[in-house]
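> coords please:
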Amino acid sequence: MEKAEPRPESDTVLLRAKRWAKAIKRDVIAIWLAARDPRTPWTARILAATIAAYALSPIDLIPDFIPVLGYLDDLLIVPLGILAVIKLVPGALMAEFRQTAAHRAERPTSRWAAIVVVLLWCLAILASLAVLTDFL
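This is a model prediction of the structure:
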């Protein structure tokens, strides 16, 4: 039996980072589901709603343009919050939420829908600017 050639260290680190990022994305969706499910204990629901809202929000506690510290919240606050929620939610229930989240992540995304949303935002901005220029 031949031994497989060892992978370069950077390759395994990159693969592990990709898997970790996928798991974080799945868990954010899972805790969002946990926050909305009445079977989840109320303390876990409150924490899950807070962490999911923070993770999905475009506004960060520390802005990303601040060197090093800007990404600290994304690398520490969100994963630690997810871990806290996972500890508070019963294991079988969390497994169900993760399975549902993984299934939702597999669904195809619509670029046309994204284009429509961006166009609607552009129209809203243009309409706001038109109203503002008439007002001024």
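
> CA atoms for contacts and neighbours, from now on please.
Fine.

> Do a quick rundown of the helices in the protein.
9-36, 42-56, 69-72, 78-88, 91-106, 111-135 (DSSP state H).

> Figure out which of those helices is closest to Ile62.
Ile62 lies closest to helix 69-72 among these, at 5.2 Å (Cα to Cα).

> quick one: the closest one to chain centroid distance?
16 Å (Cα atoms, centre = their mean, to the nearest Å).

> for it, which positions count as buried?
Across helix 69-72, burial judged by 16 or more other Cα atoms under 10 Å covers Tyr71, Leu72.

> who touches it?
Helix 69-72 has contacts (Cα atoms under 8 Å, 6 or more residues apart in numbering) with Ile62, Pro63, Asp64.

> okay, now the last one: neighbour count?
Neighbour count of Asp64, defined by other Cα atoms under 10 Å: 15.

> Equivalent analysis for Pro63, please.
14.

> this one next, for a side-by-side:
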Amino acid sequence: MIEKIKYWAKKLKVHIDTLYLVYKKRSAPWYAKVVVAITIGYAFSPVDLIPDFIPIFGFLDDAILLPVLIWLSLKLIPKEVIESCRLEAENIFKEGKPKNYVASGVIILIWIFISLVIINKSLL
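Take a look at the predicted model:
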């Protein structure tokens, strides 16, 4: 079971690295690049939509939302673009992945908005 999880996590990482490279390709369609930007922004963001310290639900966004975004991104991109980027992605980020502070800011703004709505509803 542990080996299966390790394999799945490694495959997920390669998909993210591949999508990062796909985003830079001119041959990828613009609509696919939008979904890819959301996917890699969320994956590279140091802030999660649901914080990990919330029991069970904190890890569900990483276990469900991220794979769904990856799947959708891969379906929108031509196969030849994915294959060329996958070969390049195998070893590209060995020293660490980039951080996406714009995506972090968007997620923080979403949490602030949700908090304000909850506070506003509780005051009424």
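
> Give me the TM-score for this pair.
Taking TM-score structural alignment, normalised by the length of structure 2 as the basis, the two superposed chains have a TM-score of 0.73; 96 aligned residues with a Cα RMSD of 1.4 Å.

> Map Phe44 of structure 2 onto structure 1.
Aligned by TM-score structural alignment, Phe44 of structure 2 pairs with Leu56 of structure 1.

> Tell me how far stretch 80-92 of structure 1 lies from the chain's centre.
That offset, for stretch 80-92 of structure 1, works out to 15 Å (Cα atoms, centre = their mean).

> again with stretch 73-86 of structure 1
The chain centre lies 11 Å from the centre of stretch 73-86 of structure 1; the measure is Cα atoms, centre = their mean.

> Now that stretch: buried residues?
For stretch 73-86 of structure 1, using 16+ other Cα under 10 Å, the buried residues are Asp73, Asp74, Ile77, Val78, Pro79, Gly81, Ile82, Val85, Ile86.

> which one of these sits closest to Met94 of structure 1?
Ile86 (6.9 Å).

> Apart from its neighbours in sequence, what residue is nearest the closest one?
Met94 (6.9 Å; Cα to Cα, 6 or more residues apart in numbering).

> Show me what Glu96 of structure 1 lines up with in structure 2.
Under the alignment (TM-score structural alignment), Glu96 of structure 1 maps onto Ser84.

> Contact partners for that match?
With Cα under 8 Å, 6+ apart, Ser84 of structure 2 has no contacts at all.

> Try it again at 10 Å.
Ser84 of structure 2 sits next to Thr18, Leu21, Val22 when contact means Cα atoms under 10 Å, 6 or more residues apart in numbering.

> out of these, who has the most neighbours?
Of the contacts of Ser84 of structure 2, with other Cα under 10 Å as the count, Val22 tops at 27 neighbours.

> one step back: can you name the two of the buried residues of stretch 73-86 of structure 1 that sit furthest apart?
Going by Cα to Cα, the pair spanning those furthest: Asp73 and Ile86, at 18.6 Å.

> hmm, back to that, tally up the residues packed near the residue nearest to Ile86 of structure 1, please.
21.

> ok, the match of Glu96 of structure 1 to Ile16 of structure 2 distance?
14 Å (Cα to Cα, to the nearest Å).

> which residues does the counterpart of Arg26 of structure 2 in structure 1 contact?
Arg26 of structure 2 maps onto Pro38 in structure 1 when the alignment is built from TM-score structural alignment. Pro38 of structure 1 makes contacts with Arg45, as judged by Cα under 10 Å, 6+ apart.
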